[in-house]
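Visitor: Sequence and computational prediction follow.
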Amino acid sequence: MQQEETKTASPCAILVAVDCGEGVYDAEASLDELHELLQSAGYEPGPSVMQRRESPDKATCIGSGRLEEIRQLCSTQEADVVVFDRELSPTQLRNLERELKIRVIDRTMLILEIFASRAQSSEGKLQVELAQLQYMLPRLSGQGTALSRIGGGSGTHTRGAGETQLETDRRHIRRRIESLKQKLAESNKRRQNLRHRRKKNNIPTVALVGYTNAGKSTLMNALTQAGVLAEDKLFATLDPTARSLRLPSGRHVVLIDTVGLVRNLPHHLVEAFHSTLEEAAQADLILNLCDASSPEASVHLSVTKDLLESLNCGETPILPVLNKCDLLTDPSHLPHVGKFVCVSARYGTGIEGLLDAIDQSLPQIHRRMKLLIPFEKAGLAARIRRNGSILEEQYLPEGLLVRAMVDQQLLEDVRPFVVD
């Protein structure tokens, strides 16, 4: 007799939005995004409840009538969790769980949950844990459940004399936060050393940033064949990936894929991932990628631009790149962003044009030259290759004839060997 396979149902989530008109983003679009976030986290999105009011209720965020509606929905839908599309205060979180007798999370907690499941590198895991602990510390209720939701919590700690379990948990979390900060500081130092070496060798850095699910990893693969995870999921890429890229001019650059962004990105995450996001801040060029087929494309570009400005990237050139142009049905929906490049990373359309645009947008530190280098100066050719690139070479009786991109630091050394 064949045994029937049992499929575990995804936990059902009730979505709640409270629109107080204080945001610059459309509440319904944000609720749609919450729906995607829930699917990405493995939940089954159920019915949604929206209330427009002047300000959130201090006790429960939402009015008593809507609270009763949510309670009934939880019963009829056999819901496992209620998710609010805004950050809840510790008091609101406790009151809602007491009233609804079900797990309640907010947008920040959901995003942290997704980040925790996506982190691959040790640094990424440390960053997520730090953000989780910093967020949960003021929300510990003494019910013994908070730490079990965090990767670093074991729930069993030695209690000091006269100390409650809640106090013990808080002490443990504070100690762990300090430990994580120290480890991340060491990791950041290593990252800074790598950046310093790239700068010293005149290797420009191009940072690929943009809204989550815009196709950054697919574009990274199209440009460099990096083999980066490319899924149709929010936050499929969490850990930054760096790959070498050769431009049409022969110039070598380092292309860095960064974590996807969303509107109202929790500030705890921005703080915890500061060293990772700093890769964009320190880049020579930023590619701001968005999904051209999305009706929210302009908002997505704006969200990314706002975060980049908060990281003091105002001096860095930014090149908007509109991906998924193969899905664009109405060109009039394209965001008005001035100069931009249209591509389809999936099908490779527009990639050559993007490479040319990157070449032209980067600060020019190399000069195209034709040189005849005597054989006794062969070391000079090696230096040109190391700090620039040799596009063509031909061995002649008098020496090595090359067409090369020469680093500006070598201009004086190569000047005697320039040929017409």
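Guide: On my side now, so go ahead.
Visitor: switch to C-alpha atoms for all contacts and neighbour counts from now on
Guide: Fine.
Visitor: Run through the strands of the stretch 101-250 of the chain in chain order.
Guide: Assigned by DSSP state E, counting those that start in this stretch, the strands in the stretch 101-250 of the chain fall at 103-106, 205-210, 241-246.
Visitor: Please compare the first structure with the one that follows:
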Amino acid sequence: MDVLQPNEKVIVSGISRMQENFDYSMTELKNLAAANNYDVVGEIRQNLDRSLAGTYFGAGKLDEIKELALANDATRLIVNDELSPSQLRNIEKGVGVKVSDRTQLILDIFATRARSKTAITQVEIAQLQYALPRLHPSANKLDQQGGGGGLANRGAGETKLEMDRRVLNKRIAKLRRDLKEADVGAEVRRAKREENRIPVVALVGYTNAGKSTTMNGLLERYADHPETKTVFEKDMLFATLDTSVRQLTLPDNRKFLLSDTVGFVSKLPHQLVDSFKATLAEAANADLLIQVVDYADPHYPEMMAITEKTLKDIGIENIPMIMAYNKADLRDATLFPQVDGDNIVYSARDDKSLAALIELITKHIYADHETHTYLVPFDQGQIVDYMQRETAVASTDYVEAGTKLVATVDPIQAGKLKKYQVED
């Protein structure tokens, strides 16, 4: 029988640096550690205006961390910022345990969660970009040989370091080429959707805000065979990294595409922001964004600010957005669903909430649709078939001159059907 290995015991730590949201950032760091299956056994904070260039913490604080680690059998320290290579090495020497910074922790979580080839490639690029400046001769066996070789050995170590960097750069270049090839296929699919004029709606927001739950709720109501199309959902940070795109068909036969994107987090590593731009292209090309917010979390305003900053950082701006305040069922004395302009308070697990959300979505994506009356001669049944299949037909009547239909159409459909339009 397999014996379950105990989770690694870790201490989380950080420097306030007068950060307005420092408390929340440290809470989030503990949640990230738990998401990576670490057991958080202690926390150390230091109030400093800025971190020390060489050791990040002050000398006294390093001693305090060392004592706390010994007392709690901790084998790793996690620091709430991205550390320089020298800071990493110096802290490890000072505290006597392994050290990970926030960036490495998030990269580790992403590496564990990546499932699709594209996500795996994106995460590997980010990991290699993070590792590149942290290569050090002391990590190379050639640099650690004893004896009288002195300068010769040091030179060999430096040569090995340069070789390692070349290998990493070549690997990054190859992975980027692979990603570019994958992007071509995605671009073709997006172009085809644009040609067919199917509106695209993208769910964005903080990790674990309920984007996947919202998507699955809508799929169960409006997708054909939803049991084969639902996306993975779990109450955990970064449950999924892949963008999922699904088609929804409303009762009036109008269709749109809904995409579920990777969640955001504060201090999202710039390596990941760069590599995941391709994944977030669905959001960049959307007709409408829905920012899903965990309304039950007291820190939701910070989460919203971070989401909007991240969207701006990756170049997603000037797209209409619905603010969707989810998990209202977990918030005391909160009525839902409530709609006020482009804001909705709802629960992704409530049918009335999902109906209200759909109504809000349709007001946006079908704003340019028009309703007209059409008269199609009986010998042009293919036009009637097209309208019943592709447009929102409100009524059908058979008159002496042909089939009379009242239908709501998009601008392209309106152009195709203009010859059949009659006075309303």
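Guide: Yep, it's here. Just so we're clear, the structure is a prediction, and the values are computed from it rather than from any experiment.
Visitor: TM between them?
Guide: After superposition, the two chains reach a TM-score (TM-score structural alignment, normalised by the length of structure 1) of 0.88; 397 aligned residues with a CA RMSD of 2.4 Å.
Visitor: and of the strands of the stretch 101-250 of structure 1, who's closest to T329 of structure 1?
Guide: The minimum distance between T329 of structure 1 and these falls on strand 205-210, with 21.7 Å, by CA to CA.
Visitor: What residues in structure 2 pair up with that closest one?
Guide: Under TM-score structural alignment, strand 205-210 of structure 1 corresponds to residues 200-205 of structure 2.
Visitor: Average separation of that stretch from the aligned part of structure 1, please.
Guide: Comparison of stretch 200-205 of structure 2 with structure 1 after fitting gives an average deviation of 0.4 Å (mean CA distance after the TM-score superposition for structure 1).
Visitor: How far does that stretch sit from its chain's centre?
Guide: Chain-centre distance of stretch 200-205 of structure 2: 10 Å, with CA atoms, centre = their mean, to the nearest Å.
Visitor: try stretch 254-266 of structure 1
Guide: So, by CA atoms, centre = their mean, the centroid of stretch 254-266 of structure 1 is 2 Å from its chain's centroid.
Visitor: and H172 of structure 1, how far is that from L137 of structure 1?
Guide: According to CA to CA, to the nearest Å, H172 of structure 1 and L137 of structure 1 sit 10 Å apart.
Visitor: What's the separation between the counterpart of D313 of structure 2 in structure 1 and S122 of structure 1?
Guide: Aligning on TM-score structural alignment places D313 of structure 2 opposite S310 in structure 1. From S310 of structure 1 across to S122 of structure 1, the span is 26 Å (CA to CA).
Visitor: which residues of the stretch 301-420 of structure 1 fall in helices?
Guide: 351-361, 378-387, 411-414 (DSSP state H, counting those that start in this stretch).
Visitor: now those helices as CSV including distance to G144 of structure 1 and mean neighbour count?
Guide: Listed next are those as CSV, based on distance: least, CA to CA, whole Å; neighbours: other CA atoms under 10 Å:
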stretch, distance to G144 of structure 1, mean neighbour count
helix 351-361, 52, 16
helix 378-387, 58, 16
helix 411-414, 67, 13
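Visitor: Let me have those in TSV, extended by distance to P240 of structure 1.
Guide: Formatted as TSV, these follow (distance: least, CA to CA, whole Å):
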stretch	distance to P240 of structure 1
helix 351-361	20
helix 378-387	25
helix 411-414	35
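Visitor: which one of those helices lies closest to R243 of structure 1?
Guide: helix 351-361 (14.6 Å).
Visitor: For that closest one, give me every contacting residue.
Guide: Residues from elsewhere that reach helix 351-361 of structure 1, judged by CA atoms under 8 Å, 6 or more residues apart in numbering: 222-223, 247-249, 285, 317, 319, 341-345.
Visitor: Which part of structure 2 matches it?
Guide: Going by TM-score structural alignment, helix 351-361 of structure 1 sits over residues 354-364 in structure 2.
Visitor: mean deviation (superposed) between the matching stretch and structure 1, please.
Guide: In this overlay with structure 1, the average offset of stretch 354-364 of structure 2 from its partner residues is 0.6 Å by mean CA distance after the TM-score superposition for structure 1.
Visitor: What is the distance between that stretch and the centre of its chain?
Guide: On the basis of CA atoms, centre = their mean, stretch 354-364 of structure 2 sits 23 Å off its chain's mean C-alpha point.
Visitor: most centrally placed residue in structure 1?
Guide: The residue lying closest to the centre of structure 1 (CA atoms, centre = their mean) is V259, at 1.6 Å.
Visitor: Would you agree that one is in contact with T241?
Guide: No: between V259 of structure 1 and T241 there is no contact under CA atoms under 8 Å: 9.5 Å.
Visitor: quick one: the aligned residue in structure 1 for D164 of structure 2 and L133 of structure 1, what's the gap?
Guide: Under the alignment by TM-score structural alignment, D164 of structure 2 pairs with D169 in structure 1. D169 of structure 1 is 11 Å from L133 of structure 1, where distance means CA to CA.
Visitor: With L396 of structure 1 instead?
Guide: Distance from L396 of structure 1 to L133 of structure 1, by CA to CA: 66 Å.
Visitor: if you count what's nearby, which of these two comes out ahead?
Guide: For L396 of structure 1 versus L133, neighbours defined as other CA atoms under 10 Å are more numerous around L133 (25 against 12).
Visitor: What's the match for the more buried one in structure 2?
Guide: Here L133 of structure 1 is matched to L128 in structure 2, going by TM-score structural alignment.
Visitor: ranges for the helices of the stretch 1-150 of structure 1?
Guide: Applying DSSP H, counting those that start in this stretch to the stretch 1-150 of structure 1 gives helices spanning 27-40, 64-76, 90-100, 107-118, 122-136.
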